[in-house]
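> Could you work out the structure for the sequence below:
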Amino acid sequence: MAEAITIARPYASAVFAIAQEKGELKAWSDLLMVLAQCVEQPEMQSIITSPAVSDEQAVSVLADIARDLMTADAKNFLLLLAENNRLLSLSDVTVLFEELRAEAEKSMTAEVISARELTAEQAANISAALKQRLGRDVTLNTSIDESLLGGAIIRAGDLVIDGSALGKLNRLANAIN
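Here you go, the predicted structure:
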């Protein structure tokens, strides 16, 4: 995993620089998401790795799938990846690109796992508190885990806040022992 990210990092940095220079961060983000989903499919992986398929043909298939999202810069980027046998690294490139984009846009996504569904007011309060604490716009991804009994666990980057009833009970049990 670490090696794959290391390989993908220069490509992500390069494509991010192009996207930022042209003010096309959202467009590149959309394109990379589509391409990453494509290369994760076993059928596409067999096309990419087949010795009978040229780099240009593999890129052409990806370009056809991406249709309106594909630009000349994007096609050149894909050709560069293909020439260096890195098309299968598109998923890692996409993850790194999204991290760079979030950093540039001062935004992030936080995961909130709660015992019950959050109300709109609760979600807004959590988002506002995280924005104040982290200095970034925060988008929440919420999920429900009834085993928490009550409260919530919030994960935002390296920050983890366990305000669940289960977490409090576990901390109490550890303090007693």
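> Going by C-alpha atoms from here, please, whenever you check contacts or count neighbours.
OK.
> Stretch 129-147: end-to-end distance?
25 Å (CA to CA, to the nearest Å).
> Outside of that stretch itself, list whatever touches it.
With CA atoms under 8 Å, 6 or more residues apart in numbering as the contact definition, stretch 129-147 has outside contacts at 106-118, 123, 127-128, 166.
> can you do 10 Å?
102-103, 105-118, 123-128, 152-157, 159, 164-166 (CA atoms under 10 Å, 6 or more residues apart in numbering).
> One more sequence to fold, the one below, so I can look at both together:
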Amino acid sequence: MIENEVARKYGQAVFELAQEEGELEQVAEDLKMLRETVSEVRDFKNLLYHPRINDEKKKEVFLDIVGDEISDITRDFCQLLIDKRRIRFLHHIVRDFEKRHNQAEKILEVELSSAIELPEELENRIRVRLSDITGYNIELETEVDEDIIGGFQITVGDRIIDGSIQGELEKIQKQLEQIPVSKLGVE
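Now for the predicted structure:
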């Protein structure tokens, strides 16, 4: 897919530049803020992504809205994306950058789903335990999912650690489905 190729190319370029200039953390914050702004402000997104609005107008509005809040590297990078007509891939590029940044800084993004909101103390214990196991700093994103019934699910990348009651019930159901009917005494 073109967005993956564009994201990899531009994500790597801005990552390497930020790293060389010693502004990796600043650029990471800038790009995260930009992605959130574009996602939340529909008019801003529509302006940046609209194919018929000329590049100079896009850059002018871009600078008016976020120009003072971001570093020179981020500002110049986004203007390049506008010039190259790649600004519509901003979300994908930021995601690629974040993966590179997290790997360089040994940060692991983990999603924790539970049936109820967990106490902060328990979240911290889970964070510390996962950090001990993985050797990474854990960035924990929590959510309440009442379908879990009890327990929790941890998602790291494409792996899921299922410690939920719902998960256990599904395992039992699969086991029961595999038992031949004749063994259950039903004819």
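> Could you check which residue of the first structure pairs with residue 13 of the second structure?
Aligned against the first structure by TM-score structural alignment, residue 13 of the second structure finds its counterpart in residue 14.
> From residue 169 of the second structure, how far out is the residue positioned nearest the centre of the second structure?
Centroid-nearest residue in the second structure, with CA atoms, centre = their mean: residue 95, separated by 6.4 Å. Per CA to CA, residue 95 of the second structure is found 35 Å from residue 169 of the second structure.
> What of residue 16 of the second structure?
Taking CA to CA, one finds residue 16 of the second structure at 47 Å from residue 169 of the second structure.
> neighbour count winner among these two?
Of the pair residue 16 of the second structure and residue 169, residue 16 is the one with more neighbours under other CA atoms under 10 Å, namely 16 against 11.
> How about the contacts made by the more buried one?
Counted by CA under 10 Å, 6+ apart, residue 16 of the second structure has contacts 10, 22, 24, 97, 100, 101.
> so how far is the longest helix along the first structure off the chain centroid?
Using DSSP state H to assign secondary structure, the helix with the most residues in the first structure is helix 2-22. Taking the mean of its C-alpha atoms, helix 2-22 of the first structure sits 13 Å from the chain's own mean (CA atoms, centre = their mean, to the nearest Å).
> And that helix, what's buried?
5, 8, 9, 11, 12, 15, 16, 18, 19 (16 or more other CA atoms under 10 Å).
> Please render these as TSV that adds distance to residue 67 of the first structure to the earlier fields.
Shown next, in TSV, are the buried residues of helix 2-22 of the first structure (distance: CA to CA, whole Å):
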residue	distance to residue 67 of the first structure
5	27
8	24
9	26
11	22
12	21
15	19
16	21
18	20
19	18
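> my read is residue 29 of the first structure is in a strand, agree?
No. Residue 29 of the first structure sits outside any strand when classified using DSSP: H, G, I helix; E, B strand; the rest coil, being helix.
> ranges for the strands of the second structure?
107-114, 137-144, 151-156, 159-164 (DSSP state E).
> Residue 44 of the first structure maps to what in the second structure?
With TM-score structural alignment as the criterion, the equivalent of residue 44 of the first structure in the second structure is residue 44.
> Quick check: the gap between the closest residue to that match other than its chain neighbours and residue 23 of the second structure.
Setting aside the residues directly before and after it, residue 44 of the second structure is nearest to residue 38 in space (CA to CA, 6 or more residues apart in numbering), at 6.2 Å. To residue 23 of the second structure, residue 38 of the second structure is 22 Å away according to CA to CA.
> More neighbours: the two, which one.
Each of residue 38 of the second structure and residue 23 has its neighbours counted (other CA under 10 Å); residue 38 has more, 18 against 15.
> quick one: the helices in the second structure?
Counting by DSSP H, the helices of the second structure are 2-20, 24-40, 42-49, 55-66, 72-83, 90-104, 120-134, 165-178.
> Pull the contacting residues for the residue lying closest to residue 97 of the first structure once chain neighbours are set aside.
Nearest non-adjacent residue to residue 97 of the first structure, counting by CA to CA, 6+ apart: residue 12, 5.2 Å away. By CA under 10 Å, 6+ apart, residue 12 of the first structure lies in contact with 5, 18, 90, 92, 93, 94, 95, 96, 97, 98, 99, 100.
> Perfect, that will be all.
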